[in-house]
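Student: The following comprises the amino acid sequence and a computationally predicted model.
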Amino acid sequence: MNSLHPIRTCVGCRRRGPATELLRVVVAPDSPGDSFPVVPDPRRRMPGRGAWVHPSPGCVELAERRRAFGRALRVPGPVDSAPVGEYVAELETHPPADNRRR
């Protein structure tokens, strides 16, 4: 692991890695109702407490099954992590162009 980047822990698989390899998720800022929607924050700029997950369907599914999003984000009720699952599925089918590659 490179010590130049902050190290974060995936809430799904519980493995540690550089923050640049994980996806930050937060509770949607304007979340009305009884459910708290968890949304991806790929730019890592949204306000509020964040949790980190590998951008893979397996880690997202594991985090949902373990109810890790709710605990990590410290929300008092049920969470809706469907937006995160949809975002990761989209990444699987259409990976973003990485302009930083050499």
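Tutor: All right, it came through fine.

Student: use CA for all of it now, contacts and neighbours both
Tutor: Will do.

Student: Output the contacting helices and strands for the longest helix belonging to the chain.
Tutor: Determined from DSSP state H, the single longest helix within the chain is helix 82-93. When contacts are defined as 3 or more Cα pairs under 8 Å, 6 or more residues apart in numbering; DSSP states H and E, helix 82-93 packs onto strand 36-40, helix 57-66.

Student: Just send the ones you listed back as TSV, with distance to residue 84 and mean neighbour count too.
Tutor: Converted to TSV, the helices and strands packed on helix 82-93 look like this (distance: least, Cα to Cα, whole Å; neighbours: other Cα atoms under 10 Å):
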stretch	distance to residue 84	mean neighbour count
strand 36-40	5	22
helix 57-66	8	17
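
Student: of those, which approaches residue 81 most closely?
Tutor: Nearest to residue 81, of all the helices and strands packed on helix 82-93, is strand 36-40, at 5.0 Å by Cα to Cα.

Student: Mind giving me the packing neighbours of the closest one?
Tutor: strand 23-27, strand 79-80, helix 82-93.

Student: any idea which of the ones you listed is most buried?
Tutor: strand 23-27 (a mean of 24; mean count of other Cα atoms under 10 Å).

Student: Which elements pack onto that one?
Tutor: Going by 3+ Cα pairs under 8 Å, 6+ apart, strand 23-27 lies up against strand 36-40, strand 50-53.

Student: One more to weigh against that first structure:
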Amino acid sequence: MSDRSTAAGPQRTCIGCRQVTEREQLVRLVRVDSPDGGTPQLRHDPTGSAPGRGAWLHPDATCLDRALRRGAAARSFRSAVDTGHLARDLESVITSPTRKRGDEAMDIR
């Protein structure tokens, strides 16, 4: 018998935080050719079925920031990609980090 637990569905790894989670909890990113023939652009794939290699990301601003700072998209696609439009492209699906109770800065004056 296997010690592995059965997953509810396909598992993917977030390129921002590197957590493995169910595919339905992530958004898919794809590389598309630039209209001017320059560096390919990274775009959101809302259907999750665009052809070609994909990368997966939690719909969270923190994961997006980590992925962009660490160059995770270029590694995932094994080539340079233009991420300039990505934040605007993901605007409708990305959630902002929310402050939890107790996270407020302490005033030590």
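Tutor: Nice, I can see it. Quantities reported herein were computed from a predicted structural model and do not represent experimental measurements.

Student: Now distance to residue 91 of the first structure too, for the helices and strands packed on helix 82-93 of the first structure, in a markdown table please.
Tutor: Converted to a markdown table, these look like this (distance: least, Cα to Cα, whole Å):
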| stretch | distance to residue 91 of the first structure |
| --- | --- |
| strand 36-40 | 12 |
| helix 57-66 | 10 |
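
Student: closest one to residue 79 of the first structure among the ones you listed?
Tutor: It's strand 36-40; of those, that one is closest to residue 79 of the first structure (Cα to Cα) at 4.6 Å.

Student: what range in the second structure matches that closest one?
Tutor: Aligning strand 36-40 of the first structure against the second structure (TM-score structural alignment) gives residues 40-44.

Student: if we can go back for a sec, give me the contacts around the longest helix of the first structure.
Tutor: By Cα atoms under 8 Å, 6 or more residues apart in numbering, the residues outside helix 82-93 of the first structure that reach it are 25, 37, 38, 39, 40, 55, 56, 57, 60, 61.

Student: and it with strand 23-27, angle?
Tutor: 160 degrees (axes from the mean of the first three to the mean of the last three Cα atoms, to 10 degrees).

Student: quick check: angle from helix 82-93 of the first structure to helix 57-66?
Tutor: Going by the same axes, to 10 degrees, helix 82-93 of the first structure makes 160 degrees with helix 57-66.

Student: Helix 82-93 of the first structure to strand 36-40, inter-axis angle?
Tutor: Going by the same axes, to 10 degrees, helix 82-93 of the first structure makes 20 degrees with strand 36-40.

Student: quick one: residue 22 of the second structure and residue 6 touch, right?
Tutor: No: counting by Cα atoms under 8 Å, residue 22 of the second structure does not reach residue 6; the two are 11.8 Å apart.

Student: More neighbours: which of the two?
Tutor: In this view residue 22 of the second structure and residue 6 are compared by other Cα atoms under 10 Å, and residue 22 has more residues nearby, 15 against 7.

Student: Please say which position in the first structure that one maps to.
Tutor: Aligned partner of residue 22 of the second structure by TM-score structural alignment: residue 18.

Student: Does its match touch residue 6 like I think?
Tutor: Yes: assessed by Cα under 8 Å, residue 18 of the first structure is found in contact with residue 6 at 5.7 Å.

Student: Please name the residues that touch residue 72 of the second structure.
Tutor: Residues near residue 72 of the second structure by Cα under 8 Å, 6+ apart: 15, 16.
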